[in-house]
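Q: Just a sequence and a predicted model for now, questions to come.
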Amino acid sequence: MKRHYSRLWGNTLSGAAGIIYLAWHGQAELDYRHASDSAALWRTFVERETESLRAELPGVQQIWMRDDLFLCLPLSGDDAEVQEERLLELASRLKRDWEPSFRSVASSDLSPGMALHTGIAYLRDIGQRANSSWWYEGMKRALVHGQHLFATERSMKLRLFEQLTRKRMLYPVFQPIISLRDESVYGYEALSRFPANRWFAGPQQLFDFASREGMVYVLDRLARERAIESSEGLAGGQKLFINLTAQIMDDPQFTPGQTLSLLAKMGLSAHHVVFEITERSSIEDFEAAKRTLDHYRSQGFQIAIDDAGAGYSSLQSIVELQPDFIKIDRSLIRGIHADAVKGHIVHTFTEFASKMGSAIIAEGIETEEELSFIRGMGVPLAQGYHLGRPQGAIIAGQQGEKERR
């Protein structure tokens, strides 16, 4: 039954408003649902914390439905998207601050599986004094939004993801890949970067989120385009290594037309590009992957298996896909000069690659000892901080000048 929630605001409120829903949920119900003293403890905690909020948010008020809390606050008539983002930020902050604070004072009343859920609803200006239906619908939306434990966090990530992709805020840095035969720059790996923020610690977290949300193709395409757009300075014989997630090969939109067109604008062709398929993502359908990669090979692109030795099916991926390059994961290169087992594994990869006509690239070279060891094994190509750090642009004609750091 709808209550007259608008009475909370008297006759003064008109304009937009926001609702933040907060409630404890988990595998078991809160003990305070059956203990009046514990329920009072939660309400006392909320009253104290809400009072401190009023200096920042004048007009904030509470609506209780049993032990579920709805914080209602008037909003200005500013842009709705800005106000909704403000609500998400506030809800996220309340969860981050209130959850551990209340747990510390009510630990005996909370089972380990309990967590504070938050949700929000933005109520648009209806141009008149708020009515009961307006509030009721808003509270219902906030409650539904808050059913997922990380609802506000996910919403903030989605907003940031949309902003990053819409404004094309990804940008590449280029790490040189060095020929160990003459120390020339064989090519560059394009690595995606983006402005610092508190939701995504780095590119891996951003791509993992895109994969979970079914948007990895959008991000992967943008990263590929930005890498090619910034490839000015690539010498005629050098290669541009571009990461490609295995999942997007199943995407029907993944076609080479746009890539070839963009390469042509830069005065490049498919022969300059090597697509790196990361081995950390297992490939479930090798037949489909082979068909896709064969199509790209027919266009002149080359293929590399990245992170070999660190994934779930390295040898199967190499045998099935027959890559032009095999990039040995840094976990096998780190300290290889002092680890006989790592040496044997890399030696096996090297012999295997030679028989298949593939070239080995040793990743993560950070010391002179590692470099000398893999050079002695006959590994033809390498990259790592010891050989060159990622840089903002490809420097035309750059040679393999090692960084002794």
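A: In hand now; what should we look at?
Q: Please count neighbours and contacts with C-alpha atoms only from this point.
A: Fine.
Q: Double-check that I242 belongs to a helix.
A: No. Counting by DSSP: H, G, I helix; E, B strand; the rest coil, one finds I242 to be strand, located in no helix.
Q: List the contacts of it.
A: I242 makes contact with E189, A190, L191, R224, A227, V273, V274, F275, E276, according to C-alpha atoms under 8 Å, 6 or more residues apart in numbering.
Q: Next one: it from W135, what distance?
A: Shown here: I242 relative to W135, a distance of 51 Å by C-alpha to C-alpha, to the nearest Å.
Q: next one: E368
A: Here E368 is placed at a distance of 67 Å from W135 (C-alpha to C-alpha).
Q: Compare neighbour counts for these two and give me the winner.
A: W135 (22 against 14; other C-alpha atoms under 10 Å).
Q: So that one, which state does it fall into?
A: Classified using three-state DSSP, W135 is helix.
Q: before we move on, the earlier item: just the ones of the contacts of I242 in helices?
A: R224, A227 (DSSP state H).
Q: in the lengthiest helix in the chain, what counts as buried?
A: The longest helix of the chain (DSSP H) is helix 80-105. For helix 80-105, burial by neighbour count (16 or more other C-alpha atoms under 10 Å) applies to 80, 83-88, 91-92, 94-95, 98-99, 102-103.
Q: from those residues, which is closest to Y296?
A: E85 (41.6 Å; C-alpha to C-alpha).
Q: thinking I277 is in contact with S314, fair?
A: No. Here I277 does not reach S314: they are 11.3 Å apart, not a contact under C-alpha atoms under 8 Å.
Q: Included below, for side-by-side comparison, is a second structure:
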Amino acid sequence: MGTPQTSSDHGQMDLLRFATAGSVDDGKSTLIGRLLLDSKSIFEDQLEAVEASSVSKGYDYTDLALLTDGLRSEREQGITIDVAYRYFATPSRKFIIADTPGHIQYTRNMVTGASTADLGLVLVDARQGLTEQSRRHAVLLSLLRVPHLVLAVNKMDLVDWSEEVYEKIHKEFTTFATKLNIPDLEVIPISALQGDNVVTRSENTPWYSGPTLMHHLEHVHVASDRDLVDVRFPVQFVVRPKSDEFHDYRGYAGMVAGGVLKPGDEVVVLPSGMTSTIQGIDLFDQEIAEAFPPMSVTVRLEDDVDVSRGDMIARVNNAPKPSQDIDAMICWMTNEPLRPRQKLAIKHTTRTARAMVKDIQYRLDVNSLHRDQDTKELGLNEIGRVQLRTTVPLLCDPYSKNRTTGSFILIDEATGVTVGAGMINNAT
């Protein structure tokens, strides 16, 4: 396999996933268009088409929102899942934007888009200030444990770049955020249309000393957000090449969900409890010196132990406890309500089992944070705390500790449709 290499040898560029949220008129599409334009992530013919369309509509500016209109029209026709993904890069970082719809009836779509995000970007219109929708977005991002949050106060040009307006929104949102679990908050005054404080610092805000939006996105530190202590490696596939050259090769492929794996580490395979030592770690056709989240690698073990899809490799003295009783927050995603005694399929990391709803403890009002303990069911787009019992033990952690091993989806066995997304509070 050659000399083991570290991940930096592969020239991997840091990746930031962020989810945008905001109501229809807050300028979300314009901001995404501005980021794509200023990072030179659109083709010349695209820009020319947008400029021509803007002129034909009588605008005296380039309507950057048109860059995402194709995705919006698909959404209106009902042929996408209401989360549009956009990709762009700067010399220092790659980005994936999950453009999530903000209406209350699309709560499930926002949960889908923000569940893997490193950062949440909430837009507010400087003229409107904080709305119920803004608060709901912040609550959902907090519930999903998105570690970084940016409140972009947009359309500052329409309030004459008023420091007083900015400070009022800043104070109101900061006060509200103290009730939530938001470890890192940045509030930035911008004009997505004009480009002020998006990529370049604006001369219109001499009273603002913080970073531009792009500078913050490029430099926010996300590596420490991932659990690099507790080794979690769900096995997705057993690699047994059929060629004569590799007839003795046996590896276990998957994505590292936690911790750092290195050759020579003593590990345990769960749920069997068999122990072994990591012989090597392969990335494509190269052997590497270590693997960490969210790398997808193939692990080889010294011993010929029985490992299959759904098993998990962990450290001997730091392994998750197998659990059948799960206490979780669930976002319900289908018209037929979730009720006690209901039976569903559950998919957790690479393991699939069956589950029964033991109890619904409360429904959470994402606007007021009120817990309705009298509820008997969860309807479409509602979030509540639920007790589940699974047919086989799951190897899970609290969602607050690990967003991969702490999450799951619920599936209707009859139709195969995903009907719920869960975040584990604890398991016994």
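A: The structure has been received and is ready for your questions. All values derive from a computational prediction rather than experimental measurement.
Q: Any idea what the TM-score is?
A: The TM-score (TM-score structural alignment, normalised by the length of structure 1) is 0.29; 154 aligned residues with a C-alpha RMSD of 4.6 Å.
Q: returning to what we had before: which of the contacts of I242 of structure 1 has the most neighbours?
A: That'd be A190 among the contacts of I242 of structure 1, by other C-alpha under 10 Å, with 28 neighbours.
Q: Apart from its neighbours in sequence, what residue is nearest that residue?
A: Nearest non-adjacent residue to A190 of structure 1, counting by C-alpha to C-alpha, 6 or more residues apart in numbering: F174, 4.7 Å away.
Q: Double-check that that neighbour belongs to a strand.
A: Yes. F174 of structure 1 forms part of a strand when assessed by three-state DSSP.
Q: burial of it, as a residue count?
A: F174 of structure 1, neighbours per other C-alpha under 10 Å, totals 24.
Q: How much space separates it from D97 of structure 1?
A: As judged by C-alpha to C-alpha, F174 of structure 1 and D97 of structure 1 stand 40 Å apart.
Q: ok, now how distant is S314 of structure 1 from V274 of structure 1?
A: Going from S314 of structure 1 to V274 of structure 1 by C-alpha to C-alpha gives 18 Å.
Q: Helices of structure 1, start to end?
A: Ranges of helices in structure 1, per DSSP H, are 36-53, 80-105, 132-145, 151-166, 203-212, 216-229, 257-265, 286-299, 314-321, 330-333, 340-356, 368-376.
Q: Switch the ones you listed over to JSON lines; also include distance to A121 of structure 1.
A: Below are the helices of structure 1 laid out as JSON lines (distance: least, C-alpha to C-alpha, whole Å):
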{"stretch": "helix 36-53", "distance to A121 of structure 1": "18"}
{"stretch": "helix 80-105", "distance to A121 of structure 1": "8"}
{"stretch": "helix 132-145", "distance to A121 of structure 1": "5"}
{"stretch": "helix 151-166", "distance to A121 of structure 1": "11"}
{"stretch": "helix 203-212", "distance to A121 of structure 1": "23"}
{"stretch": "helix 216-229", "distance to A121 of structure 1": "28"}
{"stretch": "helix 257-265", "distance to A121 of structure 1": "40"}
{"stretch": "helix 286-299", "distance to A121 of structure 1": "43"}
{"stretch": "helix 314-321", "distance to A121 of structure 1": "47"}
{"stretch": "helix 330-333", "distance to A121 of structure 1": "46"}
{"stretch": "helix 340-356", "distance to A121 of structure 1": "55"}
{"stretch": "helix 368-376", "distance to A121 of structure 1": "56"}
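Q: So for L123 of structure 1, which of the ones you listed sits nearest?
A: The nearest among the helices of structure 1, by C-alpha to C-alpha, is helix 132-145 at 6.3 Å.
Q: Can you verify my assumption that N426 of structure 2 contacts S323?
A: No. Applying C-alpha under 8 Å, one finds N426 of structure 2 not in contact with S323, separated by 9.4 Å.
Q: Now the host helix or strand of S142 of structure 2: buried residues?
A: Using DSSP states H and E, S142 of structure 2 sits in helix 132-143. Residues of helix 132-143 of structure 2 classed as buried by neighbour count (16+ other C-alpha under 10 Å): Q133, S134, R135, R136, H137, A138, V139, L140, L141, S142, L143.
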